[in-house]
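1. The sequence and its predicted three-dimensional model are supplied below.
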Amino acid sequence: MAEIFATLADVLGRYPAEATVLAADETTRQRDDARIEAALVDASAEIRVSLYGRYTRAELERIDDDSRGFLRVYAIDIALYRVALSFGRSNERIKERHDLALSRLKDIASGKGALSFDGPGGGGTGGGTLPGEPNDVGPAEPLVVAPERVFTRDRLRGL
């Protein structure tokens, strides 16, 4: 099963009052935890789909705690917006957080930002340039692999 970037406990830890108000059932006035959890699953899927343009599934499984923390915040903001819309309780603050999360994900996917990983590599490089070679290239660094130059200053001096 694919990773869920945030849990109900994460939402309640970050925005307890907001989650209760936004997800309160109209008739019982009780928080609808199932709807929040479903929105978190949807938000996590949206995050993965946004990042697949740059990162592989295996790379997303290796993100470090810093990147996981940022994706958790984005998942919460996206999920709360979805919950607010489903209950007709959206407001400008929630929409702004949602839009900012989507904007940051778009920036990361386009290379204007990057995730960090546990272990070597990341960003679609898929390992070292030669078999068995470690990869110390960061996710936003270009990697050029080419044959050795034929015409160099040293080789052309005697001509």
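-> Nice, I can see it. Residues are numbered from 1 along each chain as shown.

2. make it CA atoms for all contacts and neighbour counts henceforth
-> Will do.

3. For residue 36, which non-adjacent residue is closest in space?
-> residue 83 (6.4 Å; C-alpha to C-alpha, 6 or more residues apart in numbering).

4. Can you tell me the element the one you found falls in?
-> Element membership of residue 83, judged by DSSP states H and E, is helix 65-86.

5. list the buried ones in that helix?
-> Within helix 65-86, the residues scored as buried using 16 or more other C-alpha atoms under 10 Å are 68, 71-84.

6. Provide a list of residues in contact with the spatially most central residue of the chain.
-> Centroid-nearest residue in the chain: residue 71, 4.8 Å away (criterion: C-alpha atoms, centre = their mean). Residue 71 makes contacts with 5, 47, as judged by C-alpha atoms under 8 Å, 6 or more residues apart in numbering.

7. how near is it to residue 131?
-> Per C-alpha to C-alpha, to the nearest Å, residue 71 is found 32 Å from residue 131.

8. For the protein, just list every one of the helices.
-> 8-14, 16-22, 33-51, 57-61, 65-86, 92-110, 153-156 (DSSP state H).

9. Distance check, the nearest residue to residue 108 once chain neighbours are set aside against residue 56.
-> Spatial nearest neighbour of residue 108, chain neighbours left out: residue 114 (5.2 Å); criterion: C-alpha to C-alpha, 6+ apart. For residue 114, the distance to residue 56 equals 13 Å [C-alpha to C-alpha].

10. One more to weigh against that first structure:
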Amino acid sequence: MAERRAPFVTLAEIQARHPRELAVLAADETTRQVDPVRVEAACADVSSEIRAILAARYTGEDLDRLDAESRSVLRLYAIDMALYRVALSFGRQTEAIQVRYATAVKRLEGIAAGRGALNFEGGSASAPAGEPTTSGSPNEVVIDAPERLFTRRRFGGAG
């Protein structure tokens, strides 16, 4: 059985960031209380969706090694996406929620396409065995070259 990865967002994190919106969108029809089962299911679904989008560029192991800042960015996207899914499950979707969801997905697709990057703890993403790791992010240009032999200064030009 596949290992269950940690979600990018939890009910508590959504509650802390958008308590009023969550109370309106996720209130059970009979109890009028936030339905934690539906919200946690939405969090798990959104985390799977984010991993699927980012799989074009990052492995699951890479995403498990995200630094705090990159994890925070993905949490923001996950919150908007989870609120959209919760709203759908309760039939309370609004245009604003739909736009926030679409924006989050578009930004994730941009990261997956290389128009943005995530940073990792302990070096770059998926460095091949034997290759040195860097403290930067994927697609960062790292040059290790010998000093130039032919320069203007060596040929008597302005330097």
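-> Received the coordinates, thanks. Source: prediction; values computed, not measured.

11. picking that back up, counterpart of the residue nearest to the centre of structure 1 over in structure 2?
-> Counting by TM-score structural alignment, residue 71 of structure 1 lines up with residue 74 in structure 2.

12. What distance do you get for its match to residue 27 of structure 2?
-> Taking C-alpha to C-alpha, one finds residue 74 of structure 2 at 25 Å from residue 27 of structure 2.

13. same thing with residue 53 of structure 2?
-> 29 Å.

14. And for the counterpart of residue 25 of structure 2 in structure 1, the neighbour number?
-> In structure 1, the residue paired with residue 25 of structure 2 according to TM-score structural alignment is residue 22. Using other C-alpha atoms under 10 Å, residue 22 of structure 1 is surrounded by 23 other residues.

15. can you check residue 101 of structure 1 too?
-> Neighbours around residue 101 of structure 1, by other C-alpha under 10 Å: 21.

16. Over to residue 32 of structure 1?
-> 17.

17. Pull the contacting residues for whatever residue of structure 2 lines up with it.
-> If you follow residue 32 of structure 1 across to structure 2 using TM-score structural alignment, you land on residue 35. By C-alpha under 8 Å, 6+ apart, residue 35 of structure 2 lies in contact with 26-28.

18. got a winner among those for most neighbours?
-> Counting neighbours by other C-alpha under 10 Å, the top entry in the contacts of residue 35 of structure 2 is residue 26, with 24 neighbours.

19. The nearest residue to that one once chain neighbours are set aside and residue 12 of structure 2: what is the separation?
-> Leaving aside its chain neighbours, residue 26 of structure 2 sits nearest to residue 34 (5.0 Å; criterion: C-alpha to C-alpha, 6+ apart). The gap separating residue 34 of structure 2 from residue 12 of structure 2 is 11 Å, by C-alpha to C-alpha.

20. Compare the two (neighbour count), which wins?
-> residue 34 (18 against 13).

21. The more buried one against residue 22, yeah?
-> Yes: Residue 34 of structure 2 lies in contact with residue 22 (C-alpha atoms under 8 Å); the separation is 7.4 Å.

22. Could you tell me how many residues sit around the aligned partner of residue 103 of structure 1 in structure 2?
-> The alignment partner of residue 103 of structure 1 in structure 2, by TM-score structural alignment, is residue 106. Number of residues near residue 106 of structure 2 (other C-alpha under 10 Å) recorded here: 13.

23. Residue 136 of structure 2 now?
-> 18.

24. what's the closest non-adjacent residue to it?
-> Using C-alpha to C-alpha, 6+ apart, the closest residue to residue 136 of structure 2 is residue 124 (5.9 Å).

25. Can you give me the distance of the counterpart of residue 10 of structure 2 in structure 1 to residue 136 of structure 1?
-> Counting by TM-score structural alignment, residue 10 of structure 2 corresponds to residue 7 in structure 1. Residue 7 of structure 1 sits 33 Å away from residue 136 of structure 1 when distances are taken as C-alpha to C-alpha.

26. More neighbours: which of the two?
-> residue 7 (16 against 13).

27. wait, that one sits on residue 38?
-> No: counting by C-alpha under 8 Å, residue 7 of structure 1 does not reach residue 38; the two are 10.1 Å apart.
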